[in-house]
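Enquirer: Okay, sequence plus prediction incoming.
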Amino acid sequence: MKEKKAWALNGFIALILVLALFGAGTALFIQLNIIPGIVLLVIGFILITGITIVQPNKAYVVTFFGSYIGTIREPGFWFTLPLSARKSVSLRVRNFNSKTLKVNDIEGNPIEIAAVIVFKVVDTAKAIFDVDKYEQFVEIQSETALRHVASQYPYDTFENTVGYSLRANGEEIAKELAQELQQRLTLAGVEVSEARLTHLAYSTEIAGAMLQRQQANAILAARQIIVEGAVGLVEMAISRLEKENVVTLDEERKAAMINNLLVAIVSDRSAQPVINTGSLY
C-alpha cells in the first residue's frame, strides 16, 4: 500500500447543497408530492455522510466498500465520497519509552538497558493496512532493535582496544539504533526522528564485581601516570645535580637517592623526612 490523496470538496459547498435538498424535499412532502420529497430527503441524508472535519496534524484514511480511496491530510471542513468509512490517524510526533530490558552484551555480561523513541506517521496507508495496530508494532520492533544493538557491543572497554562501547559511545550507539529502527518501521509508514538510551547499567547480580573492576582499572591508570611522572622528576634531579657539580655521587649513593625520591613521590602518603645531623665520632 502507498498513500494517495483522496478526492475532497469544500465542505461548505456540500453543506449548502444538503440543506437545499432537505428544504426542497420537505416542501414537496408538505405539498403532498411524497415520492419526490422522500427521494430528495434520502439523497440529502446520503450526501451528509460524506461531510467530515479534519483537525490539524490529523489525517483520515478513506475506504469505500473495502477499497482504499485515499487520505485527507489538509485540516478543514471537507466533503468526500458519501457512505465511505473514514479512519483517523494522528500525524503528531510521539514518544515511546521502552521497558528496562535485561540483555547480554557481546561479552556475555548481563546488562539493563532502555531507550526513548521519537517517531511519527508519514504514510497513513502503510500504517493502517500493512500492519496490524501500528502503535503496537512500533513498540515491539523498538524493543527488538534495542536488544539487537545492545548485543553487538560491550558495556565498557577496560583495555585500550579499538571499537565502540555502550557506555562510552552513546551518540554512535543512538545513531545506529535509529537507523536500524527506521529499517524495521518503514513497513509501517513510520519515520524515526530520534532514538536515545535512557538507562544503562550492569545487572544487579554482577554490578558489585564490575564496580570493583572499574575501580581497579582506574587505580592502575592513575598509578601509571604517577610512576611516569616520578621517573621523569628523578631523572631531572640527578641530571641537574651532576650538571651543576653540586654533589658527586657514586653508583651506590645514586641508587639510594633514586630509591628515596621514588618512594617519596610515588607513595600515597606524605613522606616523613629523616635529617642526618652527623655522627658522634
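Expert: Arrived safely, thanks for sending. Residues are numbered from 1 along each chain as shown.
Enquirer: Could you use CA atoms for every contact and neighbour count after this?
Expert: Noted.
Enquirer: Which parts of the stretch 151-281 of the chain are strands?
Expert: Here the stretch 151-281 of the chain has its strands, by DSSP state E, counting those that start in this stretch, at 190-202.
Enquirer: Could you pull up the residues touching residue 61?
Expert: By CA atoms under 8 Å, 6 or more residues apart in numbering, the residues touching residue 61 are 68, 69, 70, 71, 72, 86, 87, 88, 89, 124, 125.
Enquirer: which of these has the most neighbours?
Expert: When neighbours are counted by other CA atoms under 10 Å, residue 124 leads the contacts of residue 61 with 28 neighbours.
Enquirer: Show the contacting residues for it.
Expert: Here residue 124 is in contact with 3, 59, 61, 71, 89, 189 (CA under 8 Å, 6+ apart).
Enquirer: let's see 7 Å
Expert: Contact analysis of residue 124 by CA atoms under 7 Å, 6 or more residues apart in numbering lists 3, 61, 89, 189.
Enquirer: Redo the residues you listed as a markdown table? Include secondary structure and distance to residue 234.
Expert: Converted to a markdown table, the contacts of residue 124 look like this (DSSP: H, G, I helix; E, B strand; the rest coil; distance: CA to CA, whole Å):
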| residue | secondary structure | distance to residue 234 |
| --- | --- | --- |
| 3 | coil | 76 |
| 61 | strand | 80 |
| 89 | strand | 74 |
| 189 | coil | 68 |
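Enquirer: okay, now the one to match up with it:
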Amino acid sequence: MTERKPVFLLNGFLGIVLVLAFAGVGIYYMVQETFVIAIPLLAIAVLLSTGITMVHPNQAVVMTFFGRYVGSIRRNGLWLTIPLTERKKISLRVRNFNSSTLKVNDLDGNPIEIAAVVVFRVTDSAKALFDVDDYQTYVEIQSETALRNIASQYPYDGFDREIYSLRGHTEEIAARLTENVQERLKVAGVEVLEARLTHLAYSTEIAAAMLQRQQAAAIVAARQTIVEGAVGMVEEAIAQLERKGVLPLDEERKANMINNLLVAIVSDRGAQPVINTGSLY
C-alpha cells in the first residue's frame, strides 16, 4: 500500500529568481565565450525550471522520479520542487456519484428497484493514483456493490415486525450504507462523506400486489384503532347509565345495548334508528 508523504518544496517565486539568475550569468559568460562556465550555468537554469509547478486550491500533485514515488504537494501556490519529476494532478474537491437504478432482491426475496447517491472526496492522492487502476471507476463499481449488499440485508417494509426496513428506517440504512461504502473505498484513499437512497420502489411485476398488501395492512390497523375506541366509549356509556340510575339494565338489556352501540360506532355507514312501537297484540 502506498502512503502519501510530503516532498521538498521551495517558494516558486524564489525559484524563478534563481532560474533567471543562473540563466543571466550563463548568458553573460556565453557572450564572453567562457563556455566552460556558461554551459553548466545554463544547464542548471534549465534543470531548475523543470521543478517549478503550480498547485490550485483543493488539488494535489503526485510526483514520481524515474518511476519511484517521491511525494505529494497539497499546499496551493507556486513551488520549486525536485527537478525532472513526473507530476500528475488529482482533484480533492467533494464530488457526487449517482448510481443507476438497480434491480435486486430484498431480505424477503421481493424484487425491488433501488438507487443511491454517494458524496465523496479524495484524501490520499498517492493511494488514489497508485493503489487502484482508476479511482473514479473504482468508486462507481464499489458503491453499487455496497448498495446491492445493503438491499439484500433488509426487507423493503417491516409490516409491523421488529426489524429495520429500507422504507421505514431511512436514517439507519443511510448510516449503514455509508459505513459499507467507506470500508470498500479506503483502499483507494477516498473518504465517503454521505451515502443516501435516492430511489426505492417495488419492481413493476409485484408493485400492484404489494400495494394491495400495504392497503390491507393500513385498513386492519385503522379498524383495530376504531374498535379499541368503540369499546372504551361503550364501557363509559354503560357505566354512566348505571351510576345515574336512568335505566335499570339486566344482563340481557345490557348485552343488547352494547351490541347496538358497537354497531353504530364501528359501522362505515350512518346508523339507521329503528323505533319499537310495541307489538300488534
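Expert: Thanks, I have it. All values derive from a computational prediction rather than experimental measurement.
Enquirer: Just the ones in strands from the contacts of residue 61 of structure 1, please.
Expert: Within the contacts of residue 61 of structure 1, residues falling in strands by DSSP state E are 68, 69, 70, 71, 72, 86, 87, 88, 89.
Enquirer: Residue 43 of structure 1: which of those is nearest?
Expert: Nearest to residue 43 of structure 1 out of those is residue 86 (CA to CA; 19.9 Å).
Enquirer: how close does the closest one get to residue 1 of structure 1?
Expert: 17 Å (CA to CA, to the nearest Å).
Enquirer: Ok, residue 104 of structure 1 next?
Expert: In terms of CA to CA, residue 104 of structure 1 sits 37 Å off from residue 1 of structure 1.
Enquirer: who has more neighbours, those two?
Expert: Using other CA under 10 Å, the more surrounded residue of residue 104 of structure 1 and residue 1 is residue 104, with 22 against 14.
Enquirer: For the more buried one, give me its contacts.
Expert: By CA under 7 Å, 6+ apart, the residues touching residue 104 of structure 1 are 110, 111, 151.
Enquirer: post-alignment, the helix or strand that the second one is a member of versus structure 2, mean distance?
Expert: Secondary-structure element containing residue 111 of structure 1, defined by DSSP states H and E: strand 110-121. When structure 2 is overlaid, strand 110-121 of structure 1 sits 0.9 Å from its aligned residues on average, using mean CA distance after the TM-score superposition for structure 1.
Enquirer: what does stretch 211-226 of structure 1 give?
Expert: Mean for stretch 211-226 of structure 1 is 0.4 Å (mean CA distance after the TM-score superposition for structure 1).
Enquirer: so how far is the stretch of helix or strand residue 22 of structure 2 belongs to from its chain's centroid?
Expert: In the assignment (DSSP H and E), residue 22 of structure 2 maps to helix 12-31. Using CA atoms, centre = their mean, to the nearest Å, the mean C-alpha position of helix 12-31 of structure 2 is found 53 Å from that of the whole chain.
Enquirer: Check which helices and strands that helix sits against.
Expert: helix 35-49, strand 77-80 (3 or more CA pairs under 7 Å, 6 or more residues apart in numbering; DSSP states H and E).
Enquirer: ok so, going back, kindly present the contacts of residue 124 of structure 1 as JSON lines, with separate columns for distance to residue 256 of structure 1.
Expert: As requested, the contacts of residue 124 of structure 1 are arranged in JSON lines below (distance: CA to CA, whole Å):
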{"residue": "3", "distance to residue 256 of structure 1": "85"}
{"residue": "61", "distance to residue 256 of structure 1": "88"}
{"residue": "89", "distance to residue 256 of structure 1": "82"}
{"residue": "189", "distance to residue 256 of structure 1": "76"}
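Enquirer: State the pair within those residues that is farthest apart.
Expert: Distance extremes for those: the farthest pair is 61 and 189 at 13.3 Å, using CA to CA.
Enquirer: and the gap between residue 182 of structure 2 and residue 127 of structure 2?
Expert: For residue 182 of structure 2, the distance to residue 127 of structure 2 - CA to CA - is 14 Å.
Enquirer: In terms of neighbours, single out the busier of those two.
Expert: More neighbours surround residue 182 than the other of residue 182 of structure 2 and residue 127, with 24 against 20 (other CA under 10 Å).
Enquirer: Test my guess that the more buried one contacts residue 194.
Expert: No. Residue 182 of structure 2 lies out of contact with residue 194 (CA atoms under 7 Å); the separation is 9.4 Å.
Enquirer: now residue 134 of structure 1, nearest residue through space, not along the chain?
Expert: residue 127 (5.7 Å; CA to CA, 6 or more residues apart in numbering).
Enquirer: Give me the mean distance between the helix holding residue 22 of structure 2 and structure 1.
Expert: Here the mean offset of helix 12-31 of structure 2 against structure 1 after fitting is 1.6 Å, by mean CA distance after the TM-score superposition for structure 1.
Enquirer: Buried residues in that helix, which are they?
Expert: Buried positions in helix 12-31 of structure 2, judged by neighbour count with 16 or more other CA atoms under 10 Å: 12, 15-16, 18-20, 22-27, 29-30.
Enquirer: give me every residue that touches the most centrally placed residue in structure 1.
Expert: Among the residues of structure 1, the one closest to the centroid is residue 195, at 1.5 Å (CA atoms, centre = their mean). Neighbour list for residue 195 of structure 1: 115, 116, 117, 118, 174, 177, 178 [criterion: CA under 7 Å, 6+ apart].
Enquirer: Tell me how many other residues crowd the residue lying closest to it once chain neighbours are set aside.
Expert: Counting by CA to CA, 6+ apart, residue 195 of structure 1 lies nearest to residue 117, which is 4.6 Å off, once chain neighbours are set aside. For residue 117 of structure 1, the count of nearby residues is 21 (other CA under 10 Å).
Enquirer: ok, now residue 251 of structure 2?
Expert: The burial count for residue 251 of structure 2: 8, using other CA under 10 Å.
Enquirer: Using CSV, lay out the contacts of residue 195 of structure 1 together with distance to residue 93 of structure 1.
Expert: Formatted as CSV, the contacts of residue 195 of structure 1 follow (distance: CA to CA, whole Å):
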residue, distance to residue 93 of structure 1
115, 16
116, 13
117, 10
118, 7
174, 18
177, 18
178, 15
